[in-house]
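*Asks:* just coords:
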């Protein structure tokens, strides 16, 4: 299958603007758009397996499909911000609106779906839960991958222990081993699968070493988060969630420390009343690489006619 193309959009900020990169798969003129957005320290190539599977399913159904996987600013091939305090949701949501309007200008969007892992899910929930935002089309289907309105504090503390502190590595294999250690919640992967997830996370450094792809400064606003401020934000997130009109699927790692069983159960009973699917042996967050995880997303986004 043809690899994705890399493109950029120019996004405004208070310091002269920045560029956000995105990876585009499939038919750039297709009226059906699926946007897949990654977690806090990840990047858009996380969705390579899912994107290929979505395109294969669409082709089998005789549909044209465009899959777009952005690198949220500060990650992957996107610019790093001049002001670290810009690494927060108002920037991320604003950048996604620029991206969506750019894609709409390239080819009109008739059907708009969103797959979001962790941070990417919260971005999608914001887009779906704020009806006055200038979306090119209403959000049709929303996948929230291991995230909800309540984010458990112990998970935030765990992530804070490594965010922005990766340093450099002597080899891709050494970097992959370290990422595997801190990402145990992703669940079992073959060595080949793990290397495929790890290579796009690395950038060469002069002197034959490697560093993580993201700006270490994304940890600055994260480090200012307190247990009280996290709790204070829950009410606003529930308000967003309760306004979601999109058909919604919630995916949860059965061992997740970020999305609790109680929160997933509460989500199922209110707002868009999603179906909740749990995957055993996985924590935070399912990578959507395993065949059963991929099939769950495919059946939701591209159900049999």
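*Replies:* Thanks, I have it. Keep in mind that what you see is a predicted model, and the values were worked out from it rather than measured. Residues are numbered from 1 along each chain as shown.

*Asks:* okay, CA-based contacts and neighbour counts for the rest of this
*Replies:* Will do.

*Asks:* Now for residue 230: which residues touch it?
*Replies:* Going by Cα atoms under 8 Å, 6 or more residues apart in numbering, residue 230 touches 151, 153.

*Asks:* you'd agree it is in a strand?
*Replies:* No - Residue 230 is assigned helix when assessed by DSSP: H, G, I helix; E, B strand; the rest coil, not a strand.

*Asks:* where's it relative to residue 144, distance?
*Replies:* Separation of residue 230 from residue 144 (Cα to Cα, to the nearest Å): 19 Å.

*Asks:* how about the strands in the stretch 101-250 of the chain?
*Replies:* For the stretch 101-250 of the chain, the strands defined by DSSP state E, counting those that start in this stretch cover 111-117, 139-145, 168-169, 202-205, 209-212, 247-253.

*Asks:* Can you lay out these as CSV showing distance to residue 266 and mean neighbour count?
*Replies:* Output for the strands of the stretch 101-250 of the chain, formatted as CSV (distance: least, Cα to Cα, whole Å; neighbours: other Cα atoms under 10 Å):
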stretch, distance to residue 266, mean neighbour count
strand 111-117, 19, 23
strand 139-145, 14, 24
strand 168-169, 42, 18
strand 202-205, 38, 16
strand 209-212, 36, 20
strand 247-253, 11, 24
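
*Asks:* isn't residue 276 right next to residue 253, touching?
*Replies:* No - counting by Cα atoms under 8 Å, residue 253 is not a contact partner of residue 276; they are 10.5 Å apart.

*Asks:* what about the helices in the stretch 101-250 of the chain?
*Replies:* Per DSSP state H, counting those that start in this stretch, the stretch 101-250 of the chain carries helices over the ranges 119-129, 153-160, 172-182, 191-198, 219-223, 227-242.

*Asks:* who does the fifth one touch, helix- and strand-wise?
*Replies:* The criterion is 3 or more Cα pairs under 8 Å, 6 or more residues apart in numbering; DSSP states H and E, and the helices and strands that helix 219-223 contacts are helix 153-160.

*Asks:* what does the helix it packs on rub up against?
*Replies:* Helix 153-160 is contacted from outside by 219, 222, 223, 227, 230, 257, 258, using Cα under 8 Å, 6+ apart.

*Asks:* how about those in CSV, adding distance to residue 122?
*Replies:* Formatted as CSV, the contacts of helix 153-160 follow (distance: Cα to Cα, whole Å):
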residue, distance to residue 122
219, 18
222, 15
223, 19
227, 18
230, 14
257, 16
258, 13
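
*Asks:* Against that first model, consider the following:
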């Protein structure tokens, strides 16, 4: 990360991590449910100096504000408002968007809504689509509805290695970095994760959407990455996505589940090739 910028949305301070701030092209990279923008550091390094990568911490995660009203602020409607504020802050009329899990569904929402559709030039969905496997979704909701507290940092790291095995991180250094960037001290000296436990409010308070209708209305080029062992995105869902959007570019990430960490050369090369096709140049301010 080269810079850290802040956006204020109705008293919520939203941190935006910026790599290659002077690059000619821009990619917005939005993380999953219980992660933060720092997850895209390896992707940003591998994409290189031609790409400015903007990776916000969604409210309730990372360096951003925890909301006193989770039932209002931890919903896709609020995240969409934050996303528009980010696009306006950086004067991005039209931009490439990559979203992991929750961040992918947010990008799909923006690309499908008439008010924001023209602002998404290309869309990359990382292990997410318009239909999710019920068992995997249930397991996800159950896991994050429970408190996670640890006596030692080593215990926290061991839990990360277990729960996020689907990231496909290949070495001990990678796991240690993930743990360092995911931990916070509790008042009693124990450890927990960086996010507000109330982020699961979105499961109870979000308004359901017809995601297949959103997908069918998509007007920009799209790419989907599926972890080969994903419990959330089935292979037959990707096939149906391609039937609905014949131009869909797809990649199956070997050795990954939910969700590929996008830190491998083959994954980044495929993303870079897709993004390079007619992605708008950055507008000079």
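*Replies:* Structure's in. What do you need? A quick note: this is a predicted structure, and the numbers were derived from the prediction, not measured.

*Asks:* filter the contacts of helix 153-160 of the first structure to the buried ones?
*Replies:* 219, 222, 257, 258 (16 or more other Cα atoms under 10 Å).

*Asks:* Closest to residue 41 of the first structure out of the residues you listed?
*Replies:* Ranked by distance to residue 41 of the first structure (Cα to Cα), these are led by residue 219 at 9.5 Å.

*Asks:* how close does the equivalent of residue 35 of the second structure over in the first structure sit to residue 293 of the first structure?
*Replies:* Aligned by TM-score structural alignment, residue 35 of the second structure pairs with residue 42 of the first structure. Noted for residue 42 of the first structure: a distance of 18 Å to residue 293 of the first structure, by Cα to Cα.

*Asks:* Neighbour count for these two, which is higher?
*Replies:* Taking other Cα atoms under 10 Å, residue 42 of the first structure and residue 293 do not tie; residue 42 has more neighbours (23 against 17).

*Asks:* Return the distance of that one relative to residue 87 of the first structure.
*Replies:* Residue 42 of the first structure is 14 Å from residue 87 of the first structure, by Cα to Cα.

*Asks:* what's the answer for residue 17 of the first structure, then?
*Replies:* Taken as Cα to Cα, the span from residue 17 of the first structure to residue 87 of the first structure is 13 Å.

*Asks:* cool, and residue 187 of the first structure?
*Replies:* In terms of Cα to Cα, residue 187 of the first structure sits 28 Å off from residue 87 of the first structure.

*Asks:* same deal with residue 95 of the first structure?
*Replies:* 11 Å.

*Asks:* ditto for residue 218 of the first structure
*Replies:* Distance from residue 218 of the first structure to residue 87 of the first structure, counting by Cα to Cα: 6 Å.

*Asks:* now the strands of the stretch 101-250 of the first structure as JSON lines including distance to residue 301 of the first structure?
*Replies:* As requested, the strands of the stretch 101-250 of the first structure are arranged in JSON lines below (distance: least, Cα to Cα, whole Å):
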{"stretch": "strand 111-117", "distance to residue 301 of the first structure": "8"}
{"stretch": "strand 139-145", "distance to residue 301 of the first structure": "7"}
{"stretch": "strand 168-169", "distance to residue 301 of the first structure": "38"}
{"stretch": "strand 202-205", "distance to residue 301 of the first structure": "31"}
{"stretch": "strand 209-212", "distance to residue 301 of the first structure": "32"}
{"stretch": "strand 247-253", "distance to residue 301 of the first structure": "9"}
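
*Asks:* can you tell me the helix or strand for the counterpart of residue 99 of the first structure in the second structure?
*Replies:* Applying TM-score structural alignment, one finds that residue 99 of the first structure aligns to residue 86 in the second structure. Using DSSP states H and E, residue 86 of the second structure sits within helix 76-89.

*Asks:* What residues sit buried inside that helix?
*Replies:* 76, 77, 78, 79, 80, 82, 83, 85, 86, 87.

*Asks:* Would you confirm that the fourth one contacts residue 58?
*Replies:* Yes - the pair residue 79 of the second structure and residue 58 qualifies as a contact (Cα under 8 Å) at a distance of 7.2 Å.

*Asks:* Relative to residue 192 of the first structure, how far out is residue 20 of the first structure?
*Replies:* Noted for residue 20 of the first structure: a distance of 29 Å to residue 192 of the first structure, by Cα to Cα.

*Asks:* now swap in residue 118 of the first structure and tell me
*Replies:* 24 Å.

*Asks:* Between those two, point out the one with more neighbours.
*Replies:* residue 118 (24 against 9).

*Asks:* Kindly state which residue of the second structure is aligned to the more buried one.
*Replies:* With TM-score structural alignment as the criterion, residue 118 of the first structure lines up with residue 101 in the second structure.

*Asks:* most centrally placed residue in the second structure?
*Replies:* Nearest to the mean C-alpha position of the second structure, counting by Cα atoms, centre = their mean, stands residue 31 at 2.1 Å.

*Asks:* What residues does the residue of the second structure positioned farthest from its centre make contact with?
*Replies:* Centroid-distance maximum for the second structure: residue 188 at 31.0 Å, with Cα atoms, centre = their mean. With contacts taken as Cα under 8 Å, 6+ apart, residue 188 of the second structure has no neighbouring residues.

*Asks:* Pull out the buried positions in stretch 74-91 of the first structure.
*Replies:* Here stretch 74-91 of the first structure shows 74, 75, 76, 77, 78, 79, 80, 81, 84, 86, 87, 91 as buried, counting by 16+ other Cα under 10 Å.
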